[in-house]
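A.B. asks: fold the following, please.
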Amino acid sequence: MIKQEMISLAEISRDQSGSRSALNSMPIPKMSAKKDPSAVWLSNTKISLSVLALIAISVTTPLCAQQISTRSLSLDEALEIARENNPNFLQSRNDESLSNWDVRQAYAALLPSASIGSGVSWQGPGEQQFGSLTLGDLGFGNQPSYYFSNYNIGLNYSIDWRTIKGPAQAKAQRGVTLAQIDLAEASLISTVTNAYVEILRQQEALRLAEQQLENSEFNLRLAQGQLEVGSVTPIDVGQAEVQVGRSEVTVLRTRNMLATSKMRLLQQLGLRVNEDVALSTEFTLSEPTWNLETLTNMSLDRNPTLRARRRSKEVADIGISSARSSYFPSLSISTGWSGFTREASNTDFQVVQARAQVASSVAQCVQTNNLYSRLADPLPPFDCSRFAFTDEQRQGIIDGNRAFPFNFQGSPPSVSLRLQVPIFQGLSRERNLQAARLQRDDMVQQVREQELALEADLSIGTANVQTAYESALLEERNRELADQQLTLARERYQLGAITFVELVDAQTLLAQAERDRIAAVFAYHDAVTSLEVLVGTSLRN
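C.D. replies: Predicted structure coming up:
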C-alpha cells in the first residue's frame, strides 16, 4: 500500500514539473509472490525518505523562488543592456569624446594665441647698490619703500606645415578610435551572444539530466516490480538505486552550471547577480543558405578589425605629409602691450629732491647774475625770484605719486615677425620621413593580411556551419534510434530476456546520443556566432 501511494505521489510531482508522463504511465506488471523481508524493509525505508525529501523540496522551492526576482530577457535586450552598462565597453566608448576634442584642438592650433598677465610687487626702504656705488653716493640716500604693479597683453601666431595638416590627421585618428570602438562593440556582442547561448546549452543539459533521472527512477521501479515477482535479485535493485543516485548528482551539478552561466551573463551585462533571467530568444536549427561571395563582400565592408586597420593606414598616409613639414619654413608673428605703476610709501623724499632742485636753480641764477655784473658791458640780470617751490608743486608731487595699483603708464607697443627656414638638421628629417613611409607600408601589408585572413576564415566558417548543421541532423536521427533501443530494452527486461546491466547500457546509449545531439546543435550556433563576428552583422535573421 505504501509503495502504491509513493508511485502515485511521484507521478503527480513529475507531472507538475513538466516532465515526461509517458514513463510514469508505462504499465509495470505486478504479480503476487513471496517477498523478501529485508528487501521490503529496505524499499519501504527508501520510499519514506523519498516522500520526506519530496515534501521538503515542495515547501522550500517556493520560498527560494520568492527571494530571487526573474526577468524575461531577449538577446536584443541583453545586447542593449550590455552597451549601456558593460564597464569595459564604456571605457572604450569614452575614447570618442577625447578624439572629438583632439579634432577641436587641431583646428584651434590654426588660430593665434593670446595671453594677458599682471602682477604687483613691493620694495623696502634703504639704499640700492649699482656696481661699486650706492644711491647714497649719488645723493639719493634714505630711499622710501615702493609699490609696483604692471600688466602685459601678448598676441602670438605661429604656422607651419605640420600645424596645417593637424586637423586632417586628428580626423583620421578619430576614425581609428571609432573603428576601435566598433571592434570593442563587436567583441561585446560576441561575448554576450556566447554567454546567452551557454545558458541555453546548460538548460538543455539540465533537461537531459532530469530526463535521465526520470529514466533511472523508472528503471528502479521496474527493477522493484521484477523483484516482487522473483524475476531478479536484490542486486538489480541496488544497481538501479546507484543509477538514481548518479543521476541526482548529475542534475545537481548541471543546475549549478546553469546558475553559473546566468551569473556570467549578468556580469557581461554589467548587472548584479542577485536576479534570475528567463531567456525569451529561441535559436533554431536552420539550413545555412548564405553565399560565400556575398559574405565576403559584407565582411570586407563591415569587419571591425579590417576597418580599424584601414583607418590606421589613413593616419599613416597623413603622417608622411606631416613628416615633410620639417623641410618647409615656419612663420611666427608676435605683438604686445604693457604698462606699469610705481608709488612711494611717502613723498617726503620727493619733496626734498624738488626743494633741492629749486635751491640749486636759485643758486645757479644768482651766480649767473654775479658773472653778468662783472662784465665790462654788464648784461641785464635774471629774475631769480621765479625759482620758488610752491604749494602747487608740492601737491603735484603728491598727486603724481598716487599711481598704484591701476594708474598705469603705458610702455611702447612692439611687433616682431620671424621666418625660419631649416637647412640641415643632422639627417633627422630624412630619417623621420623614411620611418613614416615604412609605417605606411606596414599598414598596407596589415590591411592585405587581414583581407586574406577574412577570406580564409569565411571559407572555413561557412564550411564549419554546414558541417555542424548536417552533424546535428545526424545526431537527431541517432537519438531517435537510441530512444527506440531503450524502449525495446525495457520491454525485453520486463520479459526477463536481458539483464539489468544491458538495460542500463541502453539507457547510457540514449544519454550519450542526447548529449551528442545537444553538442552538435550548439556547435552549430557557436559556428554561426563566429561567422557573425567575421561578417560584422547578424546572420540569424
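A.B. asks: please count neighbours and contacts with C-alpha atoms only from this point.
C.D. replies: OK.
A.B. asks: just the terminal-to-terminal distance for stretch 117-128.
C.D. replies: This stretch, stretch 117-128, spans 28 Å end to end (C-alpha to C-alpha, to the nearest Å).
A.B. asks: in the stretch 101-250 of the chain, which spans are helices?
C.D. replies: 161-164, 166-228, 234-269 (DSSP state H, counting those that start in this stretch).
A.B. asks: how about the ones you listed in a markdown table, adding mean neighbour count?
C.D. replies: Listed next are the helices of the stretch 101-250 of the chain as a markdown table, based on neighbours: other C-alpha atoms under 10 Å:
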| stretch | mean neighbour count |
| --- | --- |
| helix 161-164 | 18 |
| helix 166-228 | 21 |
| helix 234-269 | 19 |
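A.B. asks: looking at those helices, which is nearest to F406?
C.D. replies: Nearest to F406 among these is helix 161-164 (38.9 Å), distances taken as C-alpha to C-alpha.
A.B. asks: what helices or strands is that closest one leaning on?
C.D. replies: In terms of contacts (3 or more C-alpha pairs under 8 Å, 6 or more residues apart in numbering; DSSP states H and E), helix 161-164 is packed against helix 304-323.
A.B. asks: let's compare: structure for the following, please.
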Amino acid sequence: MNTFKSIRPSRVLRVLFVLFAFSAGVIQAQKREWTLEECVTYAVENNLDVQQFQLAFERTMLDKSDAIGNLLPAVNAQTQVGRNVGFTIDPSTNAPTTAGITTASANLTASMTLFDGLRNINQLQRAKMNALASQYQLQDLVDDIRLNVANAYLNVLSNKESLKAFQAQYAVTEQDLNRIREQVDAGVLPRGDLLEIQATAANLEQQIVNAENNVLLSRIVLAQLLQITDYENFDIADQEFEVPPSEILGNSPKVIFDKALTFRNDIAFSRSNVELAEQDLKIARGAYLPSLNAFFNYNTRYSSNTTLPDPANPGSFFSPTFIDQLWILDGISYGARLDVPIFNGWSTRNNVKRAKIDVMRAELQLEQDKLALENDINTAYLDVQSFAKAYEAAQKTLEARQLALEYARERYEVGLMNAFDYGQAQARVDDAQASVIQNKYNYIFRLKVLEFYFGLPITLD
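C.D. replies: The predicted model follows:
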C-alpha cells in the first residue's frame, strides 16, 4: 500500500501551508529593515562598552554595601580542640602538669566602632555618590552611542539616496543613448556623439558601482555599532527623509548651553567628581580625630585533667564532665578602647593636602568640561547655520543645472551643441545633485546634534 496516498489531501495542504508560512517568516526575519529608533535602542542594549559600565556600576553598589557593613558590629566565633603530651600548662587551672591532657576552648567576640572621626559615615556617603557618578558616566556613554548610531544611520541614508540619484540619471542617459544610437544608425548624427554618450553612461555605471559599495560599507559600519555580524541581511528602512522642521535656531547658543548644563550627563559626572573629592577630603580630615571602639568577649574551656572542689563533700575534688566544664569555666569580658592620634609621620596631614589638591583638580576639570560643552554647542550652532545655507545654495545650483541641461538637450537635439558639451552639462547636474544630498544629510545630522544638546530626542520625524 502506498503510504503517501493514504495521507489525506487536506493534511498535505496544511503541511505545505505551514512550511510556506515558516519559510516566509524566516525570509522576513532575515530581511528585517531597521528604523533609527530601533537601531538606537538595540545599540544601547547590546553595546559591549555599556555592558562593561553596567558591571562597573554593580561593583559600586558592592562598595556601598561594604560601607554599610562598616557601621555594623563585627561578630566572630572561634573553637579549638587539642591534645598535649608531656609538660604543659593546664588551661583550666593554669597549673603545670606532665600528664597528657585533651583541651578544648571556644570564643565569641563582638566589636563595634562607636566613633572614628565620622569616617565610616563619610565612606557611606561617598559610596552613594560614587554609585550616582557611575550612573552619570553610563548615561554619558549611552548619549555618545546615540549620536554615533544616528550619524551612521544618516550616512547609510545619504549613500542610498545618492545611489538612487545615479540610477535615475543612468536611466535618463540610457534613453538618450538609445535615441542617439538610432540617429547615428540613420546617419543624422556622427558616430562621435554616440561614443560621447556611451562614455557618459559608462561613467554613470562606475558611479553606481561606487555608490553601491558606499551603501554596503556604511551598512557594515552601522551594523558593527549595533554588534550585528550578519552584514548581508542587515539593512535600514528604505525611506526618504526631508529636512525635518525645527525651531532650535530660535534659541541662542547661550540659551542652549544654559539648558544643557541642567541635564547633560557629562557635566553631572564632572560635578559628582567634585563632590566625591570633597567627600574624600572629609574622610582624610577624620583621621585627625580620636576613635572609640567597644568590644565584648565570651569564652569557655575544657581540660581532661581538670579537678574542682566538690561542694557536696568539703575537702574532696571531682572531675566535671565536658558540658559541666563549659558552664563552670566560662567567662565574659567587655570594654572600650580609645585611640588618640598624636604623631604619625605627617601621613594624615599629607593625605589631607592630597585630598585638597584632588578637589581643586576636580573643580578645574568641571570648568574645562563646561568650556568644552559650550564650544561644542557654539560649533554645532554654526555648523547648522552653515550647512543650512550650503543646502539651500546646493538646491538652487541643482535647479539651475537642471534647467541648463534641458536647454542643452534642446540645443543638442537640433544640432546646435555637440555631444561633449552635452555630456559636460549632464556631469554638472550629477555633481550638483550629489552636493544636494551630501549637504542635506550633513544639515540634518548637525540639526539633530544641536537639538540633542537642547534635550530633544534623536528622531527623523
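A.B. asks: ok, which of the helices of the stretch 101-250 of structure 1 comes nearest E514 of structure 1?
C.D. replies: Comparing the helices of the stretch 101-250 of structure 1 under C-alpha to C-alpha, the one sitting nearest is helix 166-228, at 7.1 Å.
A.B. asks: matching residues in structure 2 for that closest one?
C.D. replies: Per the alignment by TM-score structural alignment, helix 166-228 of structure 1 matches residues 123-185 in structure 2.
A.B. asks: the matching stretch against structure 1, how far on average?
C.D. replies: Its match in structure 1 and stretch 123-185 of structure 2 itself, once the structures are fitted together, sit a mean 1.5 Å apart by mean C-alpha distance after the TM-score superposition for structure 1.
A.B. asks: any idea how far N86 of structure 1 is from L183 of structure 1?
C.D. replies: In terms of C-alpha to C-alpha, N86 of structure 1 sits 15 Å off from L183 of structure 1.
A.B. asks: what helix or strand is P288 of structure 1 on?
C.D. replies: According to DSSP states H and E, P288 of structure 1 maps onto no helix or strand at all.
A.B. asks: ok, T459 of structure 2 next?
C.D. replies: Going by DSSP H and E, T459 of structure 2 is not part of any helix or strand.
A.B. asks: got a list of what it touches?
C.D. replies: In this structure, T459 of structure 2 makes contact with L36, E37, K448, judged by C-alpha atoms under 8 Å, 6 or more residues apart in numbering.
A.B. asks: which one is L154 of structure 2 nearest to, not counting chain neighbours?
C.D. replies: Excluding the flanking residues, the one nearest L154 of structure 2 by C-alpha to C-alpha, 6 or more residues apart in numbering is Y441, at 6.5 Å.
A.B. asks: how many neighbours does the aligned residue in structure 2 for L503 of structure 1 have?
C.D. replies: Aligned counterpart of L503 of structure 1 in structure 2: Y422 (TM-score structural alignment). Y422 of structure 2: 23 surrounding residues under other C-alpha atoms under 10 Å.
A.B. asks: same check on T41 of structure 2?
C.D. replies: T41 of structure 2 is flanked by 15 other residues according to other C-alpha under 10 Å.
A.B. asks: alignment lookup: it to structure 1.
C.D. replies: For T41 of structure 2, the residue aligned by TM-score structural alignment is E80.
A.B. asks: return the residue of structure 2 aligned against A513 of structure 1.
C.D. replies: Counting by TM-score structural alignment, A513 of structure 1 lines up with A432 in structure 2.
A.B. asks: quick one: contacts for the residue nearest the centre of structure 2?
C.D. replies: In structure 2, the C-alpha nearest the mean C-alpha coordinate belongs to V50, at 3.0 Å (C-alpha atoms, centre = their mean). Residues near V50 of structure 2 by C-alpha under 8 Å, 6+ apart: V44, L138, L141, V142.
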